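>>> Everything below, folded, please.
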Amino acid sequence: MTEPLARLVGPVPSVGCPPPHPRPRTPKLRLPPGSCDTHCHILGPTDVFPYAPERTFTPLDAPKEQLHALHAHLGIGRAVVVQSSCHGSDHRVLLDALAGGGGRLRGVALVGETTTRAEIEELHRAGVRAFRLNFLPHLRTAPTRAEIDSILGRVDGLGWAAQLHVRGDGIARLEDMVRRLPGRVVVDHMARVDLASGRDGPAPRSLRALLDTGQVWVKVSGVDRVSRQGPPYADGVALAASLVAHAPERVVWGTDYPHVNIVGEAPDDGLLVELVERIAPDPTRLRRLMVDNPAELFDFPPPSDDPVSDDR
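Below you'll find the model as predicted:
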């Protein structure tokens, strides 16, 4: 690539919201056709899609054109766009992206207290297939069981997964609650476990136990977030590889682009793609991780109907 991807516009960003890596490397790994980035965000542009007044952080704009350019560079054909809390439950930015996605995008919504069933059905028709629950204090107050039950009632019958965003020992503390949730549950970023206690601490054990239920899926994204070592994030990659080996049929991968609320500079997304080969080192598991599992979890058409364009 000759032009930087980062588009430095919009409001002054919060600490922890650096620009994306300006010139990600071209990955040596050529992903299989139909590969999916199951965790990325579209932010703004704020002159069209303003951030929510009640947001707890302010990122730089990262509009859909920027994301499409990144995916074309990386060789990624499909994506799941996760509604960011900086946009709140105003899903116009997500609906706009899905409408222009040509069937190659799915969405994850933030269902608020005032989100109606009619709005949820509109989101479903557009391609939303999950709702996100944030249990991180810097994003919002953790939802109560009553709030979760209210959301479950409003999405009933649509087949949406519940997507959980937790950190540290959160997945261990919430394990019983997760087991009681109906339908599929997706855990973001390997539960952002604290690797200070190693891969056999309480949180990683809970993560593996939940995978064993057959109803819980894990996004082996965020190796940069969980790593205590820095690039190439060997400890985070080792955790991801162990989860893929433990339950190869219930893991998916994502970039987490544009990497908001982080410490330091944003990771090189080209490097993150190259690390997939270490996370899923054999071709069968690589295809499951990148193509087959995302198609099943997020209700994409059969991968054979979606050849990836490669304009790298």
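>>> C-alpha from now on. contacts and neighbour counts both.
Fine.
>>> who touches Ser150 in this structure?
Contacts here follow Cα atoms under 8 Å, 6 or more residues apart in numbering; on that basis Ser150 touches nothing.
>>> can you give me how far the helix or strand containing Leu297 is from the chain middle?
Using DSSP states H and E, the element containing Leu297 is helix 293-298. Centroid displacement of helix 293-298 relative to its chain, using Cα atoms, centre = their mean, to the nearest Å, is 13 Å.
>>> contact partners of that helix?
Applying Cα under 8 Å, 6+ apart, the external contacts of helix 293-298 come out as 36, 38, 80, 106, 129-130, 249-252, 300-303.
>>> Could you turn the buried ones of those residues into a ChimeraX selection?
If you want just the buried ones from the contacts of helix 293-298 in ChimeraX, going by 16 or more other Cα atoms under 10 Å, the selection is:
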select :36,38,80,106,129,130,249,250,251,252,300,303
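>>> Output the contacts of helix 293-298 as JSON lines; include the columns secondary structure.
Converted to JSON lines, the contacts of helix 293-298 look like this (DSSP: H, G, I helix; E, B strand; the rest coil):
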{"residue": "Cys36", "secondary structure": "strand"}
{"residue": "Thr38", "secondary structure": "strand"}
{"residue": "Val80", "secondary structure": "strand"}
{"residue": "Arg106", "secondary structure": "strand"}
{"residue": "Arg129", "secondary structure": "strand"}
{"residue": "Ala130", "secondary structure": "strand"}
{"residue": "Glu249", "secondary structure": "helix"}
{"residue": "Arg250", "secondary structure": "helix"}
{"residue": "Val251", "secondary structure": "strand"}
{"residue": "Val252", "secondary structure": "strand"}
{"residue": "Phe300", "secondary structure": "coil"}
{"residue": "Pro301", "secondary structure": "coil"}
{"residue": "Pro302", "secondary structure": "coil"}
{"residue": "Pro303", "secondary structure": "helix"}
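>>> one more to line up against the first:
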Amino acid sequence: GGIRGIRFNFLKRLVDDAPKDKFLDVARRLPEGWHVVVYFEADILEELRPFLDAIPVPLVIDHMGRPDVTQGPDGPDMRAFRSLLDARDDIYFKATCPDRLDPSGPPWDDFVRSVAPLVVDYPDRVLWGTDWPHPNMQDAIPDDGVLVDVIPRIAPTEDLQRKLLIDTPMKLYWPEQVRRNPLT
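Reported below is the predicted structural model:
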């Protein structure tokens, strides 16, 4: 089938108390080739580390754990996130949602300034998407075309764009196809 993973949500405004023990039990039962997407805010990353470390399948961090991109690429949120990425080589992340993470609005310069170095430093572990249909948006829904304009700003080379948009998603979601027909 087309299912490749499950998502655990720790966003405080959406859940009261996520049952980590039950989530771990589920993660331990996942079939080969599946992954766990984890959605959380940067202020609980340190608290989540033991839980994340215990998940025995690849991880995908939704929206990079919602860092404060106004802190810049060397701010505490990005340093903590890099520490997580450096802990395991099977942690992927979604470089998504400039509209949610950068209060300055388009063209989301703080987002680009903070995220572009991650794309360069972890090119084989980054995914991109628009977050369509933009769930839980209370205000203006972003223009997906303007979101697409962020791609060459965070992945400025053809090689980085190919990894972001093709190679890494293929490796994560269709690994058996990549094994049969390696990407060029």
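>>> so what number do they get for TM-score?
Taking TM-score structural alignment, normalised by the length of the second structure as the basis, the two superposed chains have a TM-score of 0.87; 177 aligned residues with a Cα RMSD of 1.9 Å.
>>> picking up where we left off before, which bit of the second structure covers the helix holding Leu297 of the first structure?
Aligned using TM-score structural alignment, helix 293-298 of the first structure spans residues 168-173 in the second structure.
>>> now swap in stretch 225-236 of the first structure and tell me
Per the alignment by TM-score structural alignment, stretch 225-236 of the first structure matches residues 100-111 in the second structure.
>>> What is the end-to-end distance of the matching stretch?
10 Å (Cα to Cα, to the nearest Å).
>>> Please spell out which residues along that stretch are buried.
For stretch 100-111 of the second structure, a neighbour-count test (16+ other Cα under 10 Å) marks 101-102, 106-111 as buried.
>>> which residues are contacting that stretch?
66-70, 72, 98-99, 146, 150.
>>> Kindly report the same for stretch 55-72 of the second structure.
24, 27-28, 30, 34-42, 45, 77-78, 81, 90-97, 101-102, 110-111, 113-115.
>>> Mind checking which of these are in helices?
Mapping the contacts of stretch 55-72 of the second structure onto helices (DSSP state H) picks out 24, 27-28, 45, 77-78, 81, 101, 110-111, 113-115.
>>> The strand or helix carrying Leu243 of the first structure vs the second structure, average offset?
Using DSSP H and E, Leu243 of the first structure sits within helix 234-246. Overlaying the second structure shows helix 234-246 of the first structure at a mean distance of 1.3 Å from the equivalent residues (mean Cα distance after the TM-score superposition for the first structure).
>>> Please state the offset of that helix from the chain centre?
17 Å.
>>> residues in contact with Val80 of the first structure?
Counted by Cα under 8 Å, 6+ apart, Val80 of the first structure has contacts 36-40, 105-108, 298.
>>> Grab the most central residue of the first structure for me.
His39 (2.2 Å; Cα atoms, centre = their mean).
>>> quick one: the residue mapped onto Ile55 of the second structure from the first structure from Ala161 of the first structure, how far?
Aligning on TM-score structural alignment places Ile55 of the second structure opposite Leu181 in the first structure. Going from Leu181 of the first structure to Ala161 of the first structure by Cα to Cα gives 10 Å.
>>> Ok, Ala172 of the first structure next?
20 Å.
>>> what does Ile120 of the first structure give?
For Ile120 of the first structure relative to Ala161 of the first structure (Cα to Cα), the value is 13 Å.
>>> Same question for Glu249 of the first structure.
16 Å.
>>> Ok, Val251 of the first structure next?
14 Å.
>>> what does Glu41 of the second structure align to in the first structure?
Applying TM-score structural alignment, one finds that Glu41 of the second structure aligns to Arg167 in the first structure.
>>> residue contacts, its match?
Arg167 of the first structure touches 135-136, 191-194, counting by Cα under 8 Å, 6+ apart.
>>> What is the aligned counterpart of Gly198 of the first structure in the second structure?
So Gly198 of the first structure corresponds to Gly72, using TM-score structural alignment.
>>> for His73 of the first structure, same thing?
Aligning on TM-score structural alignment leaves His73 of the first structure without a counterpart in the second structure.
>>> tell me, how many neighbours does His73 of the first structure end up with?
20 (other Cα atoms under 10 Å).
>>> and what of Pro182 of the first structure?
12.
>>> for Thr130 of the second structure, same thing?
Neighbours of Thr130 of the second structure (other Cα under 10 Å): 18.
>>> Would you mind finding the match for it in the first structure?
Match for Thr130 of the second structure (TM-score structural alignment): Thr255.
>>> my read: its match touches Leu70, true?
No: look at Thr255 of the first structure against Leu70 with Cα atoms under 8 Å: they stay out of range, at 10.3 Å.
>>> ok, back up a step: tell me the two of the buried residues of stretch 100-111 of the second structure that are most distant?
The largest separation in these, counting by Cα to Cα, is between Leu101 and Pro107 at 12.1 Å.
>>> one step back: okay, Leu181 and Ala161 of the first structure: which has more neighbours?
Shown here are Leu181 of the first structure and Ala161; by other Cα under 10 Å, Ala161 has more neighbours (25 against 16).
>>> Determine how far the last residue of stretch 81-92 of the first structure lies from the first.
13 Å.
>>> just the strands in the second structure please.
5-9, 35-39, 59-61, 91-94, 126-127 (DSSP state E).
>>> and those as a markdown table, adding distance to Ile166 of the second structure?
What follows is these, written out as a markdown table (distance: least, Cα to Cα, whole Å):
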| stretch | distance to Ile166 of the second structure |
| --- | --- |
| strand 5-9 | 18 |
| strand 35-39 | 18 |
| strand 59-61 | 16 |
| strand 91-94 | 13 |
| strand 126-127 | 9 |
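>>> Indicate which one of the ones you listed is closest to Ile141 of the second structure.
Using Cα to Cα, the strands of the second structure put strand 91-94 closest to Ile141 of the second structure, at 19.1 Å.
>>> mean shift of that closest one relative to the first structure?
Strand 91-94 of the second structure versus its aligned partner: 0.6 Å mean (mean Cα distance after the TM-score superposition for the first structure).
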